[in-house]
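In: The amino acid sequence is not available; the structure is as follows:
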């Protein structure tokens, strides 16, 4: 699980986006911030609440130059059927990647071997394709898109302000820290 500060592995996959089937690859994220949002399966219980929550933040993420890719081991056909059947999933405008072979899920080391399902995992990837943050929760613990947006803002801030770091609960516009010998033991 030592994926922080490592590049994502190359991939190609079929996906569902904006009413169409599309092909996506690791090349599509070069030069952009990206979120890879893994979830166990379509037509389940916690997953649609998370995906809907993320859909509500998609426009804000787009305005920050962030592309979102949800990923499960279902097919892109299943994603379309779920999109058509569920009001919550029907509001999704980001790319829903089908990973039936599990290649992408294994690339991010979140495959539940023997089950063929992805863990509930989120990865923030910078424009160079380097993983900057990750979160993995147990099956029954849903994620919070507001906190994801906060982490993206912090990652973007740190990337554009070398020598500064964001403390716990940092919100955009708040003070940051400049690590130095003078700061040791003073916080």
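Out: Happy to help now that I have it. Since the model is a prediction, treat every value here as computed from it, not as a measurement. Numbers count the residues shown, from 1 in each chain.
In: Please make it C-alpha for all contacts and neighbour counts, starting now.
Out: OK.
In: Am I right that residue 70 falls within a helix?
Out: No: read with DSSP: H, G, I helix; E, B strand; the rest coil, residue 70 is strand and lies in no helix.
In: Relative to residue 39, how far out is it?
Out: Applying Cα to Cα, to the nearest Å, the value for residue 70 to residue 39 is 8 Å.
In: before we move on, what about residue 176?
Out: Residue 176 is 32 Å from residue 39, by Cα to Cα.
In: neighbour-wise, which of these two wins?
Out: A direct count of neighbours by other Cα atoms under 10 Å for residue 176 and residue 39 places residue 39 higher, at 28 against 19.
In: dropping in the other structure now:
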């Protein structure tokens, strides 16, 4: 069952951010755009490349009103240790959420049963807490932060411009489409 267009479920978790442990809940997330970026585990191989890539675009996301929550089933203590020892992870300024009780991984339906690890899942939520975009990739395939940024720009444009849609490969400033009977079969 897809979680697309569903609302963020209640949760409580502890995250590592800016040198501190921070308590988080669903109430802290609502009211702004959010990215939940699930990955299998700290101290692994593909995960730090993705998280560093995301760290590089985090300032741009913040300017767009988007907060980032990276999530694995490791603890917040593990996140701190990884942040303190890895040059790639040391770049991270967004939330690194511990999900050792699997509440978030289960809520977003990315927990691998019998393994206790989350799949590589990316979820973009609007300010009402509704999941507007999701992507799940296999463990051996890393995600691209630039493509995520493009998709978030398209989502924000689409939401703020009723009656317009963003075609494939749409980039900020490019033409959009206005679906109508006249357009049917002409694209």
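Out: That came through fine. On a predicted model such as this, the values are computed, not experimentally measured, just so you know.
In: TM between them?
Out: With the length set by TM-score structural alignment, normalised by the length of the first structure, the two chains reach a TM-score of 0.99; 187 aligned residues with a Cα RMSD of 0.5 Å.
In: Residues contacting stretch 163-183 of the second structure, please?
Out: 150, 153-154, 158 (Cα atoms under 8 Å, 6 or more residues apart in numbering).
In: which one of the residues you listed is nearest residue 24 of the second structure?
Out: Nearest to residue 24 of the second structure among these is residue 153, at 25.7 Å by Cα to Cα.
In: Can you give me the neighbour number for the closest one?
Out: Residues near residue 153 of the second structure, counting by other Cα under 10 Å: 18.
In: so when I look at it, I'm seeing a helix, right?
Out: Yes: according to three-state DSSP, residue 153 of the second structure belongs to a helix.
In: From residue 61 of the second structure, how far off is it?
Out: From residue 153 of the second structure to residue 61 of the second structure the distance is 9 Å (Cα to Cα).
In: cool, residue 125 of the second structure as well?
Out: Counting by Cα to Cα, the gap from residue 125 of the second structure to residue 61 of the second structure is 13 Å.
In: How about residue 73 of the second structure?
Out: 24 Å.
In: Those two: who's more crowded?
Out: The neighbour comparison of residue 73 of the second structure against residue 61 (other Cα under 10 Å) goes to residue 73, with 24 against 20.
In: Pretty sure the more buried one sits against residue 118.
Out: Yes: look at residue 73 of the second structure against residue 118 with Cα atoms under 8 Å: they come within range, at 6.7 Å.
In: Residues that sit against both of the two, list them.
Out: Residues touching both residue 73 of the second structure and residue 118 (Cα under 8 Å, 6+ apart) are 40-41, 105.
In: So which of these is the closest to residue 184 of the second structure?
Out: Closest to residue 184 of the second structure, out of all of those and judged by Cα to Cα, is residue 105, at 40.2 Å.
In: how close does the one helix or strand that closest one maps to sit to the first structure?
Out: Element membership of residue 105 of the second structure, judged by DSSP states H and E, is helix 103-107. On superposition with the first structure, the mean distance recorded for helix 103-107 of the second structure (mean Cα distance after the TM-score superposition for the first structure) is 0.4 Å.
In: residues in contact with that helix?
Out: 8-9, 11, 38, 73, 99, 111, 118.
In: Show me which pair in those is furthest apart.
Out: Using Cα to Cα, the two most remote members of the contacts of helix 103-107 of the second structure are 8 and 73, lying 18.1 Å apart.
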